[in-house]
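heads up, no residue letters with this:
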């Protein structure tokens, strides 16, 4: 017997109204024949759930609280409650919009499905990631606080050495004074002893004269008493004294060094954008055809970097030790020679508008403020290479070890090391040992590195966890993917300079390729984006800076 046919009723497809039903869509709560299933599933905007009719889920209607024998198969949109037929006919909901409870159930089911998907795919993984980050931070505690304890011990030893040196100096001074005092007394003693010896001799001679009754001796005698009436001078010496200074504990504590307070931010965490907000169109869509707006001549033979001071002025560095600030008309505004006379490896502009540069010859990072150069970081065992300034006014510096065996990124606040990024969760090196690694912080606080040695964009999150690697788009690639510049804009796009292929790759914040910028580029070798999302690009071989518009200025 047909399982869907009874002696008194035949259940038909809700769409065609002619064929026997075979299936049921639990999303839309309609019965479907075999032919209509395909038609129903053609609407890809809705996630349908079609099952054999006999396996369908039965809906449990709630009983009406006002009419005990009635089920609530309708929904009052104004009152936002399920209602039964008697509620509607009673006039209590007169003038209200009444819908089928199945339609409400269907739309709510879709919302629940979307919420579940967002929780499972976006929100929950972020919480897991944060929990993992906290565990990582906890694992670092002993090491980091151990460093502080070691520094305190070292400072204590230094202070102890200084105190010991002072004590030994004072003791040496005392011994020197004692020796000088004793020498003076010995000299005085020798003089008196000599006079005593002479006096003894004179006294003996006089006694001999008196005893002899010799007229010649008596008549020739000369008195010398006046010579000895003036006694030898007695040297007055005042003993030195030691007056200990009262030890001021506060001054001693200040002299020892200060410990910055532990800062624990108790503010609320970042709010994730909803799935709808994340997938919404960008505020500034990409132009179909990027256009060249300005070309700046730098005067270098070979140009390597450009960094925006503002929308009208850019800092550049090239083949010599001079860093130049130029306007859009190629006019030289300021030139700064490096402190060491060496060619800088990279330049960047801080949030305050100051120039910073790395000098890999003497392993320093230097700040140029009011045309004065200050060395803010000096490395030991590592060479600083590329750098950038972050939204929090930290510095991110790429560096390689002196033996060229290791590579890492270090975050500095002023001159204090705050974070080191070197390995992934499996302990593998994140970066190659190639010295060329342009770096930028994205608007979403990801740290993006153009790693030329790895031929990849390596992107980690704020905590240093690997998010993705981009190794180039396969279309129309003539030469290897070579990376000599990176930038980001207000839309969190990542722009990568592909030097040998003479183009710029534009990625979204998740590493998906969007399109190229060509604009007749020649060896792009450094990128930056100004506050209006104009791209400034350094061409190494022509030594020109090109200003390119690639985003729509109005939505």
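That came in fine, so what should we check first? Keep in mind the model is a prediction, meaning the values are calculated, not measured.

Only C-alpha atoms from now on, for both contacts and neighbour counts.
Fine.

what's the residue closest to the geometric middle of this structure?
Nearest to the geometric centre of the chain sits residue 411, at 4.4 Å (Cα atoms, centre = their mean).

check which helix or strand covers that one.
Assigned by DSSP states H and E, residue 411 belongs to strand 407-413.

next, the one to line up against it:
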């Protein structure tokens, strides 16, 4: 119930005069032309109609005439009536127009789609052909095993043989169908994102107020990226013939589907971090390294809280050292053999891996206990390593006897992939130079290898096919020298940018090259007083850590 007594003027003593007063006051209250809401803040100059904000879009959607909508402001009351006038431009210089406010929303959405969401779908799209190829290879391998087994048995086993082949085809069909369905859904999402990007660019390139006012963000439809289908492929196993022929012939293990969200697609990757104008050192740590004990390698033990990040290091002695961001030594672990470690990496669970060049082993440190993970054949030696997004170990191996270099992928202690030759011309991908080399996996699953001896950065995709070779920017080619690009440490960040330490100072200061995922040069970091040969590591928050070999210093650099 509303009490109107306070509204009654002293002279309104009769019912008739009170009714007339209410009608007069109703006329004083402006209403939205469409929904009749009181005190509408907007006004169309062309149509001379008052509008509330929710009705602006509907009003300007009438394309039969032009519209010019502005803000109206209520004047001070004069007598008993409220007067309205259109606001002057100067009174609203500080207010954001509809177009400008919507422009900011669209530009933010566009940047999120182009820089963060679309690349995640593109990584998934690039992985489908690889999975299909693995499925085909595995299927062929199983068929060969089944055929070989069949040749050793009598024709009585034909029925069992045909049954197994049928089951295999059925499994292949189910797996391939699942892959095709997810691939189709992924392609639809990419198509939808691309169309959305084009529409947003069209809006941004126009001054059509209707388009800006009616824009509705669709980014939420694409943010929930479906997890990647992970297939545990069937295996063929056989047994000695004893009693039942069917069991002794062998059987196919069952396959299973599982989905994973790998670290490259963590939620932090949705935070787009453009390169800043002036990179800067935000922290510098002194260590025990330097002079006769050079600081060769570092690897971040990342934390979501920057201050909790730890850094594993190794140098010329037999110690593996863990430092905090104050430069204080947290832990020191001697190697198992007493040899100097050649490279270090941190597993997804936070354990430390290191290479022993002389013992030809890769070892893991768990709770200060050291176990050998991989022992290499006599001719091969591990020189660099990293941990992939799937938890596999990627090791860069040298063979002194044959002057060869290759990349090998290990699942636990088992070799599952070897990358050595260019699939197009058969030439070695990695020149053997007996110089320092480094390896890392990019966010898009590419494998990046730097070689200071050949002056190259070689990047292959997950299947081992060459994507590009980077040999430095044109500015590094100066007469009378052919090139002085001297890459040492290498790392990648959450946006698949590649960072390479250039340790040649003949014609320029020590610096770091930043490349895009396709090997295009973006910029240098050359203003941070970097010194000598450097190893690089990037944490979860895209902070760059630089280990200077000779000074023994670790620099934390903000570059994006």
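Yep, it's here. None of these values were measured; they are calculated from a predicted model.

Superpose the two chains and report the TM-score.
Aligned and superposed, the two chains score 0.53 in TM-score terms (TM-score structural alignment, normalised by the length of the first structure); 327 aligned residues with a Cα RMSD of 3.8 Å.

rewinding a little: residues in contact with the residue nearest to the centre of the first structure?
The neighbours of residue 411 of the first structure, taking Cα atoms under 8 Å, 6 or more residues apart in numbering as the test, are 394, 395, 396, 397, 417, 418, 419, 420.

That one pairs with which position in the second structure?
In the second structure, the residue equivalent to residue 411 of the first structure is residue 409, according to TM-score structural alignment.

Starting from residue 396 of the second structure, give me the distance back to its match.
Using Cα to Cα, to the nearest Å, one gets 9 Å for the distance from residue 409 of the second structure to residue 396 of the second structure.

Quick one: map residue 546 of the first structure onto the second structure.
In the second structure, the residue paired with residue 546 of the first structure is residue 555, using TM-score structural alignment.

Check the secondary structure at its match for me.
strand (DSSP: H, G, I helix; E, B strand; the rest coil).

Wait, it touches residue 279, no?
No - using Cα atoms under 8 Å, residue 555 of the second structure is not in contact with residue 279; the gap is 12.0 Å.

More neighbours: the two, which one.
residue 555 (22 against 16; other Cα atoms under 10 Å).

ok, longest helix in the second structure?
helix 158-204 (DSSP state H).

which residues touch the nearest residue to residue 469 of the first structure once chain neighbours are set aside?
Spatially, and ignoring its direct neighbours in sequence, residue 469 of the first structure is nearest to residue 458 (4.7 Å; Cα to Cα, 6 or more residues apart in numbering). For residue 458 of the first structure, the contact set (Cα under 8 Å, 6+ apart) comprises 430, 431, 448, 449, 450, 451, 466, 468, 469, 470.

same thing but 6 Å
Listed by Cα atoms under 6 Å, 6 or more residues apart in numbering, the contact partners of residue 458 of the first structure are 448, 449, 469.

quick one: what's aligned to the last one in the second structure?
It refers to residue 469 of the first structure. Under the alignment (TM-score structural alignment), residue 469 of the first structure pairs with residue 469 in the second structure.

Can you report how many residues lie near residue 451 of the second structure?
24.

With residue 177 of the second structure instead?
Using other Cα under 10 Å, residue 177 of the second structure has 12 other residues around it.

now swap in residue 401 of the second structure and tell me
9.

what's the answer for residue 127 of the second structure, then?
19.

Three-state assignment for it, please.
Classified using three-state DSSP, residue 127 of the second structure is helix.

before we move on, what about the one 3 residues further on?
Using three-state DSSP, the structure places residue 130 of the second structure in helix.

The closest residue to it other than its chain neighbours and residue 518 of the second structure: what is the separation?
Of all residues not flanking residue 130 of the second structure in the chain, residue 463 sits nearest, at 6.6 Å (Cα to Cα, 6+ apart). Distance, residue 463 of the second structure to residue 518 of the second structure, by Cα to Cα: 16 Å.

Going by residue numbers, what spans are helices in the first structure?
Under the criterion DSSP H, the first structure carries helices at the ranges 34-41, 85-89, 101-118, 124-212, 215-220, 225-229, 249-256, 275-279.

And the closest residue in space to residue 86 of the second structure that isn't next to it in sequence, which helix or strand is it part of?
Excluding the flanking residues, the one nearest residue 86 of the second structure by Cα to Cα, 6+ apart is residue 72, at 4.7 Å. Using DSSP H and E, residue 72 of the second structure maps to strand 69-74.

Now do that strand: distance to the chain's middle.
Relative to its chain's centre, strand 69-74 of the second structure lies at 46 Å (Cα atoms, centre = their mean, to the nearest Å).

Could you identify the helix or strand that succeeds it?
That would be, after strand 69-74 of the second structure and using DSSP H and E, strand 84-86.

In the first structure, what stretch matches the helix or strand following that following strand?
For strand 84-86 of the second structure, the following helix or strand on the C-terminal side (DSSP H and E) is helix 98-112. Aligned by TM-score structural alignment, helix 98-112 of the second structure falls on no residue of the first structure.

outside of stretch 320-335 of the first structure, which residues touch it?
Residues from elsewhere that reach stretch 320-335 of the first structure (Cα under 6 Å, 6+ apart): 296-297, 312-317, 336-338, 341-343.
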